[in-house]
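what's the 3D shape of this:
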Amino acid sequence: MEGGDFFTSFRDSDEYQSFCDHPVAYFCAEFALESDFPIYAGGLGVLAGDLMKEAFDRKFPMLGIGLYYYVGYRYGSDDVKNGATELALKNPEDHGLEPVCGPDGKRIIVSLPSEGRNIKIAAWKYQKDTAPVYLLDTNLEENDLEDRKISWFLYTNDKKARIKQQMILGIGGYRFIKALGVLPSFYHLNEGNSAFLAYEIAREKAEEQGINFIQAQELVKSKVVFTNHTLVPAGNDVFENELFSMILSNYSDEIGVPLSDLIAQGEILGANAFSMTRFALRSSGKINAVSKLHGEYAAKTWPNYPIVPITNGIHIPTWDLSKDGEVVKKHDENKKILLNFVEEKTGQKWDQGDLVIGWGRRVVKYKRPLALIDDPDAFTSLSKNGKSVRAIFSGRPHPNDVEGNEIVKIIKKLADDKLKDRIVFLEGYDIELAQKMVSGSDVWLNTPYVGFEACGTSGMKAALNGTLLLSTDDGWMAEVDFDRIGWSIPSNRVSNNLINILSNQVIPQFFDQKDVWQQRMAQAREFIKSEFSASRMLREYIEKHYLD
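The predicted structure is shown next:
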């Protein structure tokens, strides 16, 4: 059974009724729910948002737990430290969020102890064609100003605020679900940011069965699912034991468990540090990587843990900008929309017949965003004999990522100088801009070092809309037959290989073999719909994690 057939049959089963009584609780630090809703930074949040939409479409009982960020990802917390007072705090109700209240009509508020005081936590509910998503909030009058700011910034560089966010998400999230009266069947950790909830599950189990905390930790693993999305160190939080002890000592006293026992589960021996990823691995009964290749690398990195691959998928209705017509015709219309947007934002007027290459995602060094334009003269030489090649770049580096911000500066400088009229950098990369780019570009470029990109779903969104792929064989791309939907780039000497493939294969086919190009557009679209949808991903979660 595929797609809808599986879910239709599943909804008639006893197992489905059990999930109705005990839904899956899905924890994530970010959710991409609306384009201008600043509670997501990139792929992790987009994936979480897509899953919430798919659960709603398929009527699968699931709820999301995240944080409400009043400023979000667009600014670094250093802005506040440096005295900035003009930061626009986003009102939750402006995005249609409702305060979560109990039967008495009063807001549900839970608390957790840290640094000699109790941090109060409320929540907002989002549910617009998604499974319900509860966003935790500490910006309450009852809290100190420092604690009110915990939920201002997404991925703050302030380690103290960061570990508190993860306490709020994990421990606070667990307590909130309990106060809501929900008894989940599974707690699904989408990355390790929420792993502290494992303490709460173990504490409760120890009290119920009269056993010690260590024994309880082993028993509750079967209730915890962990999805790892990256092997890159920057994506795996590590806190010094001294900071961990300072922030969690009151919690340790409250639950009657020594700090040493709490630290032991995530301790990096010899480093005097606590790893959230290591803790999540040790606390989970089921673990998955997000592509087959990622699974292979993860198994080598963490050989003592059984890790299964469940390749990410995309929510087709969100990303399908070609659904109302034949793919070639719709792509032409979408390309016109994209080129009009480029002209509006940059003043550059490109021709509909130009070959347009798109690159859009988080700007970070390992993704090699400069590969195409590392040699500006080589890129310029691709345009000749009346055949023009253009490129659109967009993306956000982390505010504190020096290398990522420098890469953006280099691209912008080239766009204003040597490659003026050949490339542009579009500001404000979000869901809406991503939709324009993946549906209107002719080629979608992806050049990470192999082994660094766990999955990378932007190419799925592009191929769904008839945009052909030009990529290294990393993440989900290692599962692709490029003969049908694009071209594979050898990862070594990527810039030279990229220019050669464009010159000898991509450009001739685009300009001189339209029938072949258009056939591949249709193949790409059908391939994504059949193999890389969020429907398939959710089904695998159910079969491999929630039922197995």
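
use CA for all of it now, contacts and neighbours both
Fine.

any idea where the strands of the stretch 151-300 of the chain begin and end?
Using DSSP state E, counting those that start in this stretch, the strands of the stretch 151-300 of the chain run over residues 186-190, 224-227, 238-240, 267-268, 273-275, 286-289.

the fourth one - contacts with which helices or strands?
Secondary-structure packing of strand 267-268 (3 or more Cα pairs under 8 Å, 6 or more residues apart in numbering; DSSP states H and E): strand 273-275.

equivalent analysis for the longest one, please.
Packed against strand 186-190 by the contact rule (3+ Cα pairs under 8 Å, 6+ apart) you find strand 24-27, strand 224-227.

and this one, please, so the two structures can be compared:
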Amino acid sequence: MSVFACNTSQEVNGVSWLHGKVSQEMFSSIWKGYFPEENHVGYVTNGVHFPTWSATEWKKLYGKYFDENFLQDQSNPNIWKAIYDVPDDEIWNTRMTMKKKLVDYIRKQFRDTWLKNQGDPSRIVSLMDKINPNALLIGFGRRFATYKRAHLLFTDLDRLSKIVNNPDYPVQFLFTGKAHPNDGAGQGLIKRIIEISRRPEFLGKIIFLENYDMQLARRLVSGVDIWLNTPTRPLEASGTSGEKALMNGVVNFSVLDGWWLEGYREGAGWALTDKRTYQNQEHQDQLDAATIYSILETEILPLYYARNKKGYSEGWVKVVKNSIAQIAPHYTMKRQLDDYYSKFYNKQAKRFRSLAANDNAKAKAIAAWKEEVVSKWDSIEIVSSDKVEAFENGDIESGKDYTITYVIDEKGLDDAVGLEMVTTYTTPDGKQHVYSVDPFSVIKKEGTQYTFQAVCSLSNAGSFKYAFRMYPKNPDLPHRQDFCYVRWFV
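Have a look, this model is predicted:
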């Protein structure tokens, strides 16, 4: 279906910058003759609907301090900077209000379910008492697919136990989500988390909330302090739960994948690198888990509990404010829709009007032109070439200009052929990437024969490959991949 869609759509986009890059690679075989980074796959990073996912308390706070046109201009970063004018204690108190609401909701909604499913009433009462709105609350809520790595936190249970049982730094983890009915591995993750949560050392410290739905999601993304996301790189297309949390003063702690690769700002959240250290996934999981533990122990928990005389952490509030001011405006639905309009919808609407005008005259002309190219493409002939000796023996000097000439018989296509020199380099993983593309210009025409010339050079020394690419050109095409005829030669 994806291949069919790519072949029948003018535009293709990923839902984050990284997803766009991954998609270029995934679907590169569709557009033969072009490198992944050359194809037309773009991206629009997902955003979230601010009025839906922002808690009433936060909307009131924003309305009090932000510009009156905030909702109409919510993707304007300058408006969000007003968060720095909000008194620190007001930010802290709003966060505490939302935490208490979350805890009250959990106690009310899950008491009967837990009594029914988990047996021992005294144990459930103890669990309810241990849910602490004054502790640092870390949320993890999403579809339980294996690439989301919900298990990562439980890699070293001894170390995790020391973290959650430190009386100086109370912390609790709230997990929720569902697995697809046919995803046995995802269901297994949920089962393991529930089993761990029932151990004495984790009772009331690791909590799994059943029956994940939008109501619970709203409570969670507004009530926790940290939103944790640990996907396997680079399998997170975008992710939006962290964006929803962001609108409510919740700080993100995530692998640099999906939207967070673009969104992360130092001092406005925490991140695990986007780079893989190990190809072995088990080793990578162990390293990532150790990194999470370390950041919790040395950065997040000490900062959260560094309370001033008024009872709140000035450093934590600063991170919250930075997160809202520097990141939130870029992940609203308003910004997403603006991007779709400017990058895709407006462009395609204009093209449609152009193609449909005068009884589809331009569309008919393009179709006829394509038919002509198809009928003559294989007969196009390279009459002669004039490459300097350096290109023949591969002894090219960096920084030096070289003039290259080709004579091509277009067989009556009438200046419908383009020519360019493509230079590539090879990365350690064996993949070729485009270093430069030097276009040729037509300097002479005799009958059906066209003389092409280009001045080419390499600005850097190194090992490069080059070849010449011939392609059909038409200014009315939206991009090269719309009509992917290519011929390579050296």
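
select, out of the strands of the stretch 151-300 of structure 1, the one closest to Q215 of structure 1.
strand 224-227 (15.5 Å; Cα to Cα).

all strands for the stretch 301-450 of structure 2, in order.
Listed in chain order (using DSSP E, counting those that start in this stretch), the strands of the stretch 301-450 of structure 2 are 381-386, 402-409, 417-426, 432-439, 441-446, 449-456.

would a markdown table of those strands with distance to Y345 of structure 2 and mean neighbour count be doable?
Converted to a markdown table, the strands of the stretch 301-450 of structure 2 look like this (distance: least, Cα to Cα, whole Å; neighbours: other Cα atoms under 10 Å):
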| stretch | distance to Y345 of structure 2 | mean neighbour count |
| --- | --- | --- |
| strand 381-386 | 40 | 13 |
| strand 402-409 | 38 | 18 |
| strand 417-426 | 28 | 19 |
| strand 432-439 | 29 | 16 |
| strand 441-446 | 33 | 13 |
| strand 449-456 | 36 | 20 |
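
in what helix or strand does the aligned partner of M437 of structure 1 in structure 2 lie?
By TM-score structural alignment, M437 of structure 1 lines up with L220 in structure 2. Counting by DSSP states H and E, the secondary-structure element that holds L220 of structure 2 is helix 214-223.

what's that helix in contact with?
53-55, 95, 98-102, 105, 139, 141, 227, 241-242, 244-245, 248-250 (Cα atoms under 8 Å, 6 or more residues apart in numbering).

by how much does that helix deviate from structure 1 on average?
Here the mean offset of helix 214-223 of structure 2 against structure 1 after fitting is 0.7 Å, by mean Cα distance after the TM-score superposition for structure 1.

give me every residue that touches the residue lying closest to W124 of structure 1 once chain neighbours are set aside.
Distances taken as Cα to Cα, 6 or more residues apart in numbering put P99 closest to W124 of structure 1, at 4.5 Å, once the chain neighbours are dropped. The contact partners of P99 of structure 1, by Cα under 8 Å, 6+ apart, come to 107, 122-125.

which residue numbers in structure 2 go with whichever strand or helix holds N405 of structure 1?
Using DSSP H and E, N405 of structure 1 sits in helix 402-416. Aligned using TM-score structural alignment, helix 402-416 of structure 1 spans residues 184-198 in structure 2.

again with stretch 280-291 of structure 1
Aligned using TM-score structural alignment, stretch 280-291 of structure 1 spans residues 5-16 in structure 2.

quick one: contacts of the matching stretch?
Under Cα under 8 Å, 6+ apart, the answer for stretch 5-16 of structure 2 is 20-21, 23, 30, 40-46, 237-238, 258-259, 344, 348, 478, 482.

ChimeraX command to pick out the buried ones of the residues you listed?
This is how ChimeraX selects the buried members of these, with burial counted by 16 or more other Cα atoms under 10 Å:
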select :20,21,23,40,41,42,43,44,45,46,237,238,258,259,344,348
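
so of the contacts of stretch 5-16 of structure 2, which ones are in strands?
Taking DSSP state E, the ones among the contacts of stretch 5-16 of structure 2 that sit in strands are 42-43.

let's see which of the contacts of stretch 5-16 of structure 2 end up in helices.
Residues from the contacts of stretch 5-16 of structure 2 lying in helices, with DSSP state H as the criterion: 20-21, 23, 259, 348.

what's the most distant pair in these?
So, those by Cα to Cα: farthest apart are W259 and Q348, at 25.5 Å.

residues near K125 of structure 1, how many?
21 (other Cα atoms under 10 Å).

so it sits against L135, correct?
Yes: applying Cα atoms under 8 Å, one finds K125 of structure 1 in contact with L135, separated by 6.4 Å.

in structure 2, which residue range corresponds to whichever strand in structure 1 runs longest?
With secondary structure taken from DSSP E, structure 1 has its longest strand at strand 117-126. Counting by TM-score structural alignment, strand 117-126 of structure 1 falls onto no part of structure 2.

could you do stretch 63-80 of structure 1 as well?
Under TM-score structural alignment, there is no match for stretch 63-80 of structure 1 anywhere in structure 2.

what's stretch 135-143 of structure 1 aligned against in structure 2?
Counting by TM-score structural alignment, stretch 135-143 of structure 1 lines up with no residues of structure 2.

now swap in stretch 463-476 of structure 1 and tell me
Alignment of stretch 463-476 of structure 1 against structure 2: residues 246-259, by TM-score structural alignment.

again, but for stretch 201-212 of structure 1
Using TM-score structural alignment, stretch 201-212 of structure 1 lines up with nothing in structure 2.
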